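Chemist: The following comprises the amino acid sequence and a computationally predicted model.
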Amino acid sequence: MSLTGRQHTIADIVAREGFTTVDSLAAAFSVTTQTIRRDLRSLCDRGILRRRHGGVDLPSGNENLPYPMRQILALREKQRIARAVADYVPDGASLAFSIGTTPEIVATALSGHKNLRVFTNNINVAAAACRNASFEVTTAGGRLRNQDMDVIGPSADAFFASYKVDFGIFGVGGVDADGSLLDFTEDEVKVRETIRQNCRQSLLVLDHTKFGRPAHVRGGYIHEMSVVFCDQDPPETIRKSLSDAGVKFVLGRGRPEE
């Protein structure tokens, strides 16, 4: 999905700050409100943002954004997270990847590794991993969700339960103030939990916009992870719960790939 640089930045601002006015965006970019309205019209027509009186915000939290739109939001932050995960995972490891745009970007960042064994229900992850001839890639069978290009449900649960891997890599729809991990469907939660229960180290990858983001299906807590990778420090209560539980927290590093 092609966006201008300004539209990309606008989407990131709204993802970070929530409701944002037309006037504040015009001032931030030193352009007219008419120019900003054209940008916002394009972003809203694609479903990335939602019109509100005087400005825009993200679409309703009752359901997740379509996959192509999630690939756009917080892309630079996700690339930083992916580089940190690539530093952490050694050559020759076995990995279970779940659904989501951040795991897909992590799979791409691992392309310089050797002899990884990848197990996934995410066709986007599988395609990224297959670009490295030394990787062994195994996918779950079943019906694909068209836009998300993934398999969820009992077949995916049974698939992940059949292996014991070194690292489970998965994202999350949102994190509540008490550390609850939230997603948008029961099947998504079940797949994530099955991976967590069948890996030696669980690696949660999420950008900062997931803290406080509403989603309605709960499954597990952030302090149950082995390592949490993020682009910014979490809220203080979350950071304390991670510290108390001995969970390693890793900040994404460096300048992302453009």
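Modeler: Received it, and whenever you're ready, just let me know what you need.
Chemist: contacts, neighbours, all on C-alpha from now
Modeler: Noted.
Chemist: Next, the most centrally placed residue in the chain: secondary structure please.
Modeler: The centre of the chain sits closest to Thr102, judged by CA atoms, centre = their mean, with a distance of 3.5 Å. Put simply, Thr102 is helix when judged by DSSP: H, G, I helix; E, B strand; the rest coil.
Chemist: And here is the other one:
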Amino acid sequence: MQPTTQGRVRKQARLLGEARRSKILDWLQEEGSARVRVLAEAFGVSEVTMRQDLEKLEADGHIVREHGGAFLKSVTQQVRSMALQHLENMEAKQRIGRAAAKLTGDGETIILDSGSTTTELAANLLGKRDMTVITNALNIALMLGAEPGFEVHMTGGHFKAPTLSLSGERSADYFKGLFAQKLFLATAALDLEAGLTYPALSDIPVKRAMIDAAQKVILVADSSKIGARSFTSLGNLELVHVLVTDEGIRDEDRAAIEAIGVEVVIA
């Protein structure tokens, strides 16, 4: 093998490692912590390779390793301050929250997924009357739970610190036998081929159960998520009836999404 070929192989391996570590960090920013064994299995690498990845992420200041796993460095302070992990593109998310809130009416039963955009939506529900809200988001429950005109129900399940939410099979089981007029669903990324994708596995059964319990599914996602892909798929875009996004969406993406029968609302 020539040196130039060796260099290309090393560069490719480095890029593959960087891409994997980026997705590992996305996972930890979603879950808060994870075991080496679970991460190695999910990413299809050896535990030795996963430990090396975690060592690099720790050296870069993102995480703290512990025996057999790792946790997000900022998670303790974040939970104490009741802050969410993903706070980028907040101006667009605020506009989306206002537009999505206009799609609700007094007396409705709605499901609110966890996330920064759905939190903005919840803030714009104040003043509604006789509304029942079902959510897996602790911060949303605290925001609306004491407000006149709201009856708030929370799922059970495993607490995920970065998203201040409850997740896993027990959270999913809560939705069995429930009916809601509308679900306001969050996503990490959406793509016409990959569909709705998320950084980790634990939310997938919860989101599927939410979809099954709702008559209408309204996806709230800023335009930076369109055309992107995350780690694991929930399903294709046909699961969604309405997409509420911002004006940053490309014309060709909007046309393609509308072509499969999804209404697009621009905030």
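Modeler: Looks like it came in fine. Being a predicted model, the structure only gives us computed values, none of them experimental.
Chemist: How close are the two chains, by TM-score?
Modeler: The TM-score (TM-score structural alignment, normalised by the length of the first structure) is 0.69; 194 aligned residues with a CA RMSD of 2.1 Å.
Chemist: residue contacts, the residue nearest to the centre of the first structure?
Modeler: Thr102 of the first structure makes contact with 78, 82, 170-171, 205-206, according to CA atoms under 8 Å, 6 or more residues apart in numbering.
Chemist: at 6 Å instead, please
Modeler: Lys78 (CA atoms under 6 Å, 6 or more residues apart in numbering).
Chemist: Ile218 of the second structure looks like it's in a helix, true?
Modeler: No. Remark: Ile218 of the second structure does not belong to a helix; assigned using three-state DSSP, it is strand.
Chemist: distance of it from Val240 of the second structure?
Modeler: The spacing between Ile218 of the second structure and Val240 of the second structure, counted by CA to CA, to the nearest Å, is 6 Å.
Chemist: How about Arg229 of the second structure?
Modeler: Distance, Arg229 of the second structure to Val240 of the second structure, by CA to CA: 17 Å.
Chemist: can you check Leu185 of the second structure too?
Modeler: 9 Å.
Chemist: Check Asp212 of the second structure too.
Modeler: Noted for Asp212 of the second structure: a distance of 12 Å to Val240 of the second structure, by CA to CA.
Chemist: Then Asp251 of the second structure?
Modeler: Separation of Asp251 of the second structure from Val240 of the second structure (CA to CA): 19 Å.
Chemist: which of the two has more neighbours?
Modeler: Val240 (21 against 10; other CA atoms under 10 Å).
Chemist: which one in the first structure is aligned with Val264 of the second structure?
Modeler: Taking TM-score structural alignment, Val264 of the second structure has Phe249 as its aligned residue in the first structure.
Chemist: Am I right that that match sits in a strand?
Modeler: Yes. The assignment for Phe249 of the first structure is a strand, going by three-state DSSP.
Chemist: which non-adjacent residue is nearest it?
Modeler: Of all residues not flanking Phe249 of the first structure in the chain, Val228 sits nearest, at 4.9 Å (CA to CA, 6 or more residues apart in numbering).
Chemist: That neighbour -> the second structure?
Modeler: Alignment note (TM-score structural alignment): Val228 of the first structure maps to Leu243 of the second structure.
Chemist: residues contacting His223 of the first structure?
Modeler: Contacts for His223 of the first structure (CA under 6 Å, 6+ apart) come out as Leu242.
Chemist: tell me the secondary structure for it?
Modeler: Classification of His223 of the first structure by three-state DSSP places it in helix.
Chemist: quick one: it from Arg50 of the first structure, how far?
Modeler: For His223 of the first structure, the distance to Arg50 of the first structure (CA to CA) stands at 33 Å.
Chemist: likewise Ala161 of the first structure?
Modeler: Counting by CA to CA, the gap from Ala161 of the first structure to Arg50 of the first structure is 39 Å.
Chemist: cool, and Ile13 of the first structure?
Modeler: 14 Å.
Chemist: do Glu104 of the first structure as well
Modeler: Taking CA to CA, one finds Glu104 of the first structure at 26 Å from Arg50 of the first structure.
Chemist: more crowded one of these two?
Modeler: The residue with more neighbours, out of Glu104 of the first structure and Arg50, is Glu104; 26 against 18, by other CA under 10 Å.
Chemist: what does that one align to in the second structure?
Modeler: In the second structure, Glu104 of the first structure lines up with Thr119, judged by TM-score structural alignment.
Chemist: And the helices in the stretch 151-267 of the second structure?
Modeler: Secondary structure of the stretch 151-267 of the second structure by DSSP state H, counting those that start in this stretch: the helices cover 169-173, 204-213, 251-259.
Chemist: Deepest in the core, which of those is it.
Modeler: Using mean count of other CA atoms under 10 Å, the stretch among the helices of the stretch 151-267 of the second structure with the largest mean neighbour count is helix 204-213, at a mean of 21.
Chemist: quick one: it aligns where in the first structure?
Modeler: Mapped onto the first structure using TM-score structural alignment, helix 204-213 of the second structure spans residues 189-198.
Chemist: now the matching stretch: how far from the chain's centre is it?
Modeler: Put simply, stretch 189-198 of the first structure sits 16 Å off its chain's centre (CA atoms, centre = their mean, to the nearest Å).
Chemist: again with stretch 130-147 of the second structure
Modeler: Its chain's C-alpha centre and that of stretch 130-147 of the second structure lie 18 Å apart, by CA atoms, centre = their mean.
Chemist: Flag every buried residue along it.
Modeler: By 16 or more other CA atoms under 10 Å, the buried positions in stretch 130-147 of the second structure come out as 131-141, 144-145.
Chemist: Check stretch 88-95 of the second structure too.
Modeler: So, applying 16+ other CA under 10 Å, buried residues of stretch 88-95 of the second structure: 92-95.
Chemist: Restricted to helices, list these.
Modeler: Among these, the members found in helices (DSSP state H) are 92-95.
Chemist: between those, which is nearest Glu31 of the second structure?
Modeler: Comparing these against Glu31 of the second structure with CA to CA picks out Lys93 as the nearest, at 21.6 Å.
Chemist: so who does the closest one touch?
Modeler: Thr117.
Chemist: Which residue in the first structure aligns with it?
Modeler: Lys93 of the second structure maps onto Lys78 in the first structure when the alignment is built from TM-score structural alignment.
Chemist: any idea how far Thr120 of the first structure is from its match?
Modeler: In terms of CA to CA, Lys78 of the first structure sits 19 Å off from Thr120 of the first structure.
Chemist: And Thr237 of the first structure, by the same measure?
Modeler: Going from Thr237 of the first structure to Thr120 of the first structure by CA to CA gives 32 Å.
Chemist: likewise Val191 of the first structure?
Modeler: Between Val191 of the first structure and Thr120 of the first structure the computed distance is 10 Å (CA to CA).
Chemist: ditto for Thr9 of the first structure
Modeler: 31 Å.
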